[in-house]
Every structure is written in structure tokens, then in C-alpha cells.
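> Next comes the sequence, and after it the predicted model I'd like to discuss.
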Amino acid sequence: MRATSRRIFAELLTGLGALVLAVLAQGVIVWATIDRLQALDAADDEARTELLQYGVMIEAVQDQEAGVAGFAVSRDPAYLRMYENGRRRYDAGLPRLIELASDDPKFMRDCVADVSVQVHRWTDTVAWPQIGAARSGRRLSGAPTGRAEMDAIRNDFAVLRFHEMRRLQERDGSWNAAFWRSRLTLLLGSGVALAFAILIAARSLRRLVQQQQAAHAAATRLADALDRAHAAERAKTLFLSNMSHEMRTPLNGVVGMAEVLSRTGLTAAQRDLLDVICASAGTLDGLIGNLLALSSGAGRDHAVATLSFALGDTLRSVAAEHRLQAELKGLQLDLRVDQRAEVDVTGDSARLEQLLDCLLSNAIKFTESGRIGVELELLDAGRYRFQVADTGVGFDETRKTELFETFSQSDDSATRRHGGAGLGLALARQLAADLGGELDCHSAPGGGSVFSFDIELPTVGVKIDTLPAQAAPIDDAPPRILVVDDHPTNRKVLELILDQVGAEWVSVENGQQAVNACALQDFAVILMDIQMPVMDGLTATREIRRQERAAGRPAVPVIIVSASGQADHVQAGRAAGAQMHLTKPVNAEALIDAVNTVLAEPEPRAATAVAA
């Protein structure tokens, strides 16, 4: 039994070995045949290229002959151009023809050389004399006609074409013989391996069908999931836009009215109450802005503004806003500004202030005692380092990456002591990237934290005046401003701010009324909301621009004042013809500064997003 098994195994190995040898022999034969076929194909390709080149050269010679004959009779420059074009083609094609004929028999190379000699002889004895005589108005008598040279050229090309076609036919016969030999070899070898091939093919086909069915089902599920994801993205975008509008519209009324109220005569107690209202509204506005920015990716998509501002004053302003909060917790807030950084720069001051605000708020929140240090240092020309250090709870390296994720905090347990949504550092990292830097941090548990980032801010040579406590007048001669907003509270806020600076205003509640007002009156600036009934602000802006072009009037600056501050809204305002974009809630300084900016420009520019 054991011997039988060994014999069967040996026979199996012998059969497999014979099959392997047969397949290898078949492969060698097929490989050699393929090499032969490829060589024949390459020779055929070269021959066909040579035949095409013969045709190109014959056409070039015939154009030269026809051009000379025509120019000699009619003196028409078109014939001369025909000759010159044929001459250029001939001169360009001759090196290629010589190269192709280099592997041909000697008599064919001699034909090519004879063509070159005959063409040069015809050019020297016929073409140039006849062209020269025709240009000078003479007529040559007894001059050579060049017929013998042309006949020789045509005969040479005919010989070349004949022999090249004959060589093609011979190679075709060799190719067919090699082809049939390879087919017979393949048939014999295929008969030996047919049984194995059928078995393997059947198994492979079954597995392939199963895989295709699984892939089709997976593709169908993926397409359905993608459709659902796109629908969810559209729904999210619409939801964010609506929520931004619905939440910021009443908040704009609170902030705007509180700011207007702050500029009236108040007692100390009333001002303290008003400060609480303003601080709470600011906190709510920041939370809404952070949530919407992170949810929609607005912090990454908005174009970075390039406005001039005083760098040291900006840092001091942000620190001053947090000083009271730090003192209430018994913390010391230290500020150090490098004297070399007391310059005016250009950049996105709104994003920089928002970034510093996130870092300072985070430091105060997680520090129970000690100090908060804010530093600004000039590293080199135009490059600055901002640093916020605290003596708070700190964190270890394992939490470092998690802290920059959305809704993450150093202590995320149910008993954590510090509130908040966990958006600050995630948004801070996005803002730092928007400004061209990278937010970095160093910390140890119980040893405090240090957050820093380096950014480039080009220096300008003009000192920027800071805004006074009271809003500055817009101009000596008060301009007429059109206020367009469907919400009565929002209109009232803008009207009160404009009243404080002595501006004249006209107020309407939808885009159609704005279009009608612009057709009847002249305005210096238009403050335009986006979401309104009857006609939205973008459509109204486009219609106003169309009327201005039709009437030949200069474009009136349009400032979008909307609760929608996503990147697509800013881009849509720019495309419609607006110059700036203010996001609600709007404060008086931002509004007056925006109006002054567009009034100072000689002509309207593209829309720019500005944090209000």
C-alpha cells in the first residue's frame, strides 16, 4: 500500500514535471516567435514610414516645380510662396529620408543620393534663374526646362517605392509563416494543459463572480451612503445658515442696544449691570461663533483680511478685556510687549484678536491661582511670536493631541470643575493656521501651560489712530445711508448708531424696497442684510449694480450686514457686487470703521469679511 502510494506520487510528479517541461518549451518557442514577429512589425513600421516620407518628398518637389512654372508665367507671389513652402518641406524632409534609407540596400541609398543631386541641379539651373528673371521682368530664352531632372527624380522615387513595397510583401510572407507556426505550437501546448486549465478557470470564474457580486453590493451601499452624506451636508449647511441668522439676529439687538445705552448717562450701578449684560452677550456670541465656525469649517475657508492695525495696541486691548475676569479669580495678568513690536502692521486683526481671546479665556478658566503671562516678541523682520503662559492645572503629553480636538478638555469626567463646550483650543488651532502659523503648547500636570504661535505680519510706515471711546463722526458732511433689514430691532440698532455720528439714513425692510429707493435717491453707502422676504440682499445688490450700469452712475458701496458669516456667504456677496461683509452682532466701532473705509476708497473693491 505504501509502495503503491509512492508509485502514484512518483507518477504524479513525473506527469507534473513533463507538463512543466512542455509548458517551458512552449514558452521558449512562443517567446522566440514573438521576438521575430516584433522585429518584422518594426521593419514594417519603418517601411511604411519610409513610404510616407517618399510621398511627402514627392509632393514637396512637385510644389517647387509648379510654383516656379506658375511664377515665371504670371509673376503671382502666391506661386512663389508655393515654391518656397515646397522648398522648406523638402529641406526639412531630406535628412529624415536619408536616415530612413540608411538600413536599405545600396542601390536604394544611391537612389536617395541621386534625388538630392537632381533637386540641387534643378534648383541651380532652372528654379533660381527663372525666379530671378520673373522678378526682374525678363523672360529667359533657351534656358533649361529642368524636365530631365524632374523625370529622373520621379523615376528614382518610383524605384524606391517599388522596392519598398516588394520588401513589405516579403516580410508579410515571413510574418504569416511565423504566425502560423506560433499558432500550431500554442494549439499543441494548450491540448496538454486543457484539463487543468478548465478546472482552474471554473474555480477562478466562480470566485470572480462572487467577488464581483460582493463588489457591486458594496458599491451600491457606498453610493447610497454617499448620497445620504451629501444630503446631510446640504441639510447641515442650511441648518447652520438658518441657526446663525436666527440666533445672531436677537443677539444683535441685545448687543447693539446695550452699546447704545452705554453711551448715555448711567449711574455706576447701572453701568455695572450693563457691563454684565455686555459680557454675557459677548460670551454667547463667541460660543455661537466658535460652534458655527467649527461645524461649517468657516475658520478655514474665510479669506484672510489684510487691514492695517497697531500690533501692540491690539494685544493690550485683548488683555484689557480679560483683566477684570482674571482679577475676579485673584489672578495676576502680566503683559510684556517687545519694544520692537510697537509697530503698525497689516494682517487680519480680527482673527488675531479671536485667537488671543481663545488662549486667554482658556488660561483663565484652568488657572485657580498664580498668574497669566502674555508676551509679544519680534523674532526677525516681520515675524512675531505670541505666547500665553499660565500656572494652571496643566496636562501631560498623552492629552496634548486630544486637547486640540473638538469638544475636548483636559478633564472630561462627569465631576470636572471647569465648564465650557471644549471648542476654544480647536478653533485656536484653526485660527493660527489661517494666519500662517502653528499653535504649539508645552505643559506638565500641575505645572501650568505655555501656548505659543509664530506668524508673519508685514510692517507699515503709517501710525494708526485708535478709535475714541465715543464713536467718531463719519465725515464732516453727513452722508445719506440706506439701511436694509427685515428685522425691526436690527434696523433700530443701525439707526441709533448712525444717529450718534450724525449720519442721515433711510430705512427699508426688504431688497425690493432698497432697489426702488436707489432708483429714486442717491446714497453714499448701503447697509444690506441677506435673508429678507420679497427680495433677498444678494439679488437686490445685483439689481442695484445692473441699474447703475444701465444709467451710467457710479457704484454705491454696499456693506453686507448679516448674521450669516460663512465663507460661501462672503463669496456670494463679493460675486453680487458688495464691498465688505460684517457679521452680526455689529458694534458701533466696526460699523463706523467699515463705512469710513468704503467712503475713503476711490472706487468699490471686492467684498472683504470683517468681524464685527
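That came through fine.
> alpha carbons only for contacts and neighbour counts from here, please
OK.
> so what's residue 292 up against?
240, 244, 298 (Cα atoms under 8 Å, 6 or more residues apart in numbering).
> What helix or strand is it located in?
helix 268-296 (DSSP states H and E).
> which among the contacts of residue 292 gets closest to residue 277?
residue 244 (20.5 Å; Cα to Cα).
> Which elements pack onto the helix or strand where that closest one lies?
Assigned by DSSP H and E, residue 244 falls within helix 147-262. The helices and strands touching helix 147-262, judged by 3 or more Cα pairs under 8 Å, 6 or more residues apart in numbering; DSSP states H and E, are helix 2-74, helix 106-122, helix 268-296, helix 488-500.
> isn't there a strand covering residue 442?
Yes: with DSSP: H, G, I helix; E, B strand; the rest coil as the criterion, residue 442 is part of a strand.
> before we go on, here's another structure to hold up against the first:
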Amino acid sequence: MRVILTLLVYVIGTSYLPFWIPLVLAVIDTAAEYIGLRLMRELDPARQPGRYLVTLGMIAVAEGCYTAQAGLLWQHDSPYAKALATGLVTLTLLQLASVRAIHLPHAMTGWLTTLVFAIAAVLVEAFIDSPDAPSAVPLICIAGAAWFVLTTMRSNHGMHDAMTRDRQAAQAADRAKSRFLAQISHELRTPLNAILGLGHAELAASITPERRERLELIVASARSLGVMLDDILDLSAIEEGRTPIRPAPADPAAEIRSVAALYRPFFEGAGLTLTLNLAADLPPRAGFDAQRLRQCLTNLLSNALKHTRSGGVSVSAQRDLAGLLSIEVADSGPGVALDEAEAIFEPFRQGKTAVAGTGLGLSISRALARAMGGDLRLIQRPRGACFRLTLRLDPLPRAIAAPDTPPRAERLHFGGARVLIVDDIATNRLVARAHLVLYGLRCEEAADGETALARIAADPPDLVLLDMAMPGMDGAETLRRIRALPPPANRIRVVAMTADATLATRSQHGLAQGGLDGCLTKPLLPEAVGRLLAEQLSPLP
């Protein structure tokens, strides 16, 4: 746009100057701009000083051509031509003081070139065209304008420099925060892996209903904590305004019941009731993000529990007229004032009856609901507060709509196949063993890469579960050395067992390129373990 406007200035100059003069100046100016911009791409002034000096020269040429036309217009007898010349010089000085000031040497080069040509134009008029005309006033004006522009350039450059330093500091702090969150997430997954893995193992072995119910609540709580850890990894995306939604086949009614079962003991402990009303028309399977649905319901039930002192809470779910899943959470608390109906959805905003909390639950739940094709609204009722959560349910093909039950130990058996578990943390090895023995697998353990390599070389197992974040020889180096062993040891199947969720999201092609045959993410889930074993090993009929 600036080049187009500059060419327009040269066209206007043909009104007072011979046509060929603005044409030649325009060609030289445009060529200098083009060459300068090309040379500035990926330019490192410290390593390419000659190329950098050429860019300064191109700026001097372009500014010289532009100001030369203004100087020629200044020689014209028409007062309009002199006004045009003054305006052109003013415009280029403003451009130098604003855009060019980001890089001060470029701005100074253009400023000095403009100043020299402007002074030359005034002196030429004074001593050649009009020797009797006073020249002091124009020179004083030029000097004043030059000083003002120079001061402005330095001020703007200082502002840009400070903004750059602040941005770099903020980026460094953001990188440090991301590393901290990733490390914390990795460390928290170790105890969570033990709780969730051993909880699933005990749940599979439990036969009494009371014991199974308690274990199911423990496992559900551990899964919720795993969702929070996943949210930590998604933090950067959320801060950028991108809410990660991962639709998958699930049973909406079962997800609602699981959240209600998790909160029912808390309501009963507070002397409150929790009523669940699910319509019969809810689909048994549909495509939606079950984790995000549970997160929204958790926020709503937690909010209702904090604000209800007597009575109870009812959760109703049905399909609305638009085909959306509609869930209403109504409590018998004090309710929400009409003037606060929208304010409570703002971050860090709480109503007049606020209790302990951050004030983020409703705002996060509304953002998630809208990202899932629905919304979260407050429905006015005569008594208490009622929140209506809606989200889109994607229909599934018949082949996918079948129940996606995880592989279970009694359905899959691998006839005593050998699995080597390589992890420096004994708890993780114990959890992996607890999952694997349910499938009839024989487990061996190694606490480091060196031990694993020795066992693989001596007697290759059928499958290796390899932790990727071990001290000393890490998983990547261990894998490289496994693939360097002589046959058949180098062809054994190796599956990463890691807390790095980014590795787990890589495509199968990307895993194969790295020498891996698959990936298990900590905390280990029984459905994920069973699915992977079915892919990597051949179960007995």
C-alpha cells in the first residue's frame, strides 16, 4: 500500500514537472524499495555487514528520489506546488518517525537523506532562482521539523525496544511456565498411575457389591484427576482461545450417572438429596467429548452443593427440540438475582451469595459448552437456581454405535506370552504388572536400560513396555540400542510407556519412524492396555 501511494505521489508530480522526471524518480525509488526489502529478508546484520550496508544505501536512494521530487516542486512558481512539496516532506518525516523508528539506523538514514535534500532545495531557490528572497525562515522551519522528528524517532524507538524486551521476557516466562507444568504433570502421573492402575486391578478382582462401589468411586476420582492433568497440558491452547474438544463414542446417560454417583456421598453427607431424572429417548451411544461433559457437570454440581443448605438438587437430561442434549441442574438454594444472571458467567465473578471458590467454574463450563455446539444458561425459577447445559450429540454409524467395551481379562488370554517392563520407578512396574497378569501374561522387570538390553539379548521377550523418561540411559537411547542388536532381538515389539501425552498423540507412522510399535500413556487404563495388547499380541481363542 505504501508503494502504491508513493507511485500516486509521482503521478501528481507530473502536474508541475516534465513527465519524464517523476517517471525516472519513480522507477529508481521502486527498484530501491524492492531490492532493499529482498535484502532484508532473513538478514543478520552481525554476520552480513555488507548486505546490511546495502539495505541502508537502498533506503537513502528511495528517500532521495522521493525528496528530490519535493525539492523540484519547491522550485516551481505555483504556491500549490510549494504546498505539495511541503506536504510530501512532512509525510515522509512522519513515516520515518513511526514505521522506520523500529530500527533506528534505517530511520536515521532516511531522516538524514530527507534533511540534506530539503536544505539543498531551499538553498537552490535562494541563490539561483530567487537570490533576493529570504531563506532564513524556510531553513529555520526545516531545522525545527528535523529536531522534532529526530526526538520522536528516538522516543518511538525506545518504546519499541522496551516492548520487544518485555515481549521476550514474557515469552521466556511462558516457556518456563510450560516446562514447569509439563514437569509437574509428569511427576503427578506417577502416584496417579499407582492409584488408578491398582484401583482397576482391585476392581477386577473384587466380588462384593459394596467393595466394588467404593473402588469404582476411587477409580472415577482418579480418572477425574487425570482429566485435570490433561487440562494442564492443554493450557497453552486454552489461553490462545482454542478449546480442545475430542469427540468420541460414549453413552451420555452413563456419563451423567457416573458424575452423580461421584457427588452423591457429598450431598448425603450434607443432609441433601440428589435426584437424577434421565429421559428414555437419550441415545445409548453418540459422539461427544465425555471428559468435557463430566467437567461441566462437576462444576455445576459443585456449585449447587456450595449454595444449597436444605432440600436438594435435581439433575434432568433429555433431547430438546433442536436435537441437543439438554441437562438441567436445579437446586433449592437462594437462587441468583436477575441483575447477576450474566455477570456470574464472567471469569472471577461471583454472585452476592458467593462462597469459597475462584469464580471460574461457570465461565469455563460455558466456554466448553459453546465449543461443543451448545451453551450454558441460567433459567429463572421461582425458587433456587437452575442451569441448563446443552451440547451437540453426533450420530454414529451402526458399526461404530455398538458398545465399545474395553478388553477384559476373561475375554482375552495370551497364553503366557512374556512381557518385559522397563521403568526406573518400582511403583510403575508394579502397576503395569497388575494390569498384565490379568491377561495371562508372564512379566519380567528391568529398572534401567542396561539391564533391559542384557535380558533382551539373552532371551528376547514377546513385548517390551519401555519408559521413555529414565535417568541415565533414557528410553530413546535404549530403543536405539535395541534396534541395533542382532536378529531376532532387534525385531521385538517395543511400546512406549510414558507420561508424555504429546508422544501418545503421534500417528502410527510417526511412531514407526521412531522405532516404536505403539504407545501407552500413564496413568495406565485397563481399556488402553487391553486394546494395545490385542494389537501387539495374538490372543488365544
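That came in fine, so what should we check first? Treat the numbers as computed from the prediction; the structure is a model and nothing was measured.
> returning to what we had before: gap between the helix holding residue 244 of structure 1 and the chain center?
Distance of helix 147-262 of structure 1 from its chain centroid, counting by Cα atoms, centre = their mean, to the nearest Å, is 25 Å.
> Could you do stretch 209-223 of structure 2 as well?
Distance, centroid of stretch 209-223 of structure 2 to centroid of chain: 33 Å (Cα atoms, centre = their mean).
> same deal with stretch 207-226 of structure 2?
On Cα atoms, centre = their mean, the centre of stretch 207-226 of structure 2 falls 32 Å from the chain's centre.
> Could I get the buried residue list for it?
By neighbour count on 16 or more other Cα atoms under 10 Å, the buried set for stretch 207-226 of structure 2 is 212, 215-226.
> before we move on, what about stretch 315-329 of structure 1?
In stretch 315-329 of structure 1, counting by 16+ other Cα under 10 Å, buried: 315, 318, 319, 323, 326.
> Secondary structure class of the second one, three-state.
Each residue gets one of three states, and residue 318 of structure 1 gets helix by three-state DSSP.
> The helix or strand containing residue 315 of structure 1 vs structure 2, average offset?
Taking DSSP H and E as the definition, one finds residue 315 of structure 1 inside helix 311-328. Superposed on structure 2, helix 311-328 of structure 1 shows a mean distance of 3.8 Å to its aligned residues (mean Cα distance after the TM-score superposition for structure 1).
> Show me what that helix is packed against.
Partner elements for helix 311-328 of structure 1 (3+ Cα pairs under 8 Å, 6+ apart): strand 332-337, helix 349-365.
> Using a markdown table, lay out the ones you listed together with distance to residue 379 of structure 1 and mean neighbour count.
Listed next are those as a markdown table, based on distance: least, Cα to Cα, whole Å; neighbours: other Cα atoms under 10 Å:
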| stretch | distance to residue 379 of structure 1 | mean neighbour count |
| --- | --- | --- |
| strand 332-337 | 12 | 16 |
| helix 349-365 | 17 | 21 |
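> Could you export those as TSV, including distance to residue 155 of structure 1?
Shown next, in TSV, are these (distance: least, Cα to Cα, whole Å):
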stretch	distance to residue 155 of structure 1
strand 332-337	94
helix 349-365	83
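> The ones you listed: which one's closest to residue 249 of structure 1?
helix 349-365 (20.6 Å).
> And the closest one, what does it pack against?
helix 311-328, strand 383-390, helix 424-434.
> Go through the helix or strand that that helix is followed by and flag the buried ones.
Next helix or strand after helix 349-365 of structure 1 toward the C-terminus (DSSP H and E): strand 371-380. Buried residues in strand 371-380 of structure 1, counting neighbours by 16+ other Cα under 10 Å, are found at 371, 372, 373, 374, 375, 376, 377, 378.
> which ones are touching the fifth one?
For residue 375 of structure 1, the contacting residues are 335, 336, 337, 338, 385, 386, 387, 388, taking Cα under 8 Å, 6+ apart as the criterion.
> Cool, thanks, talk later.
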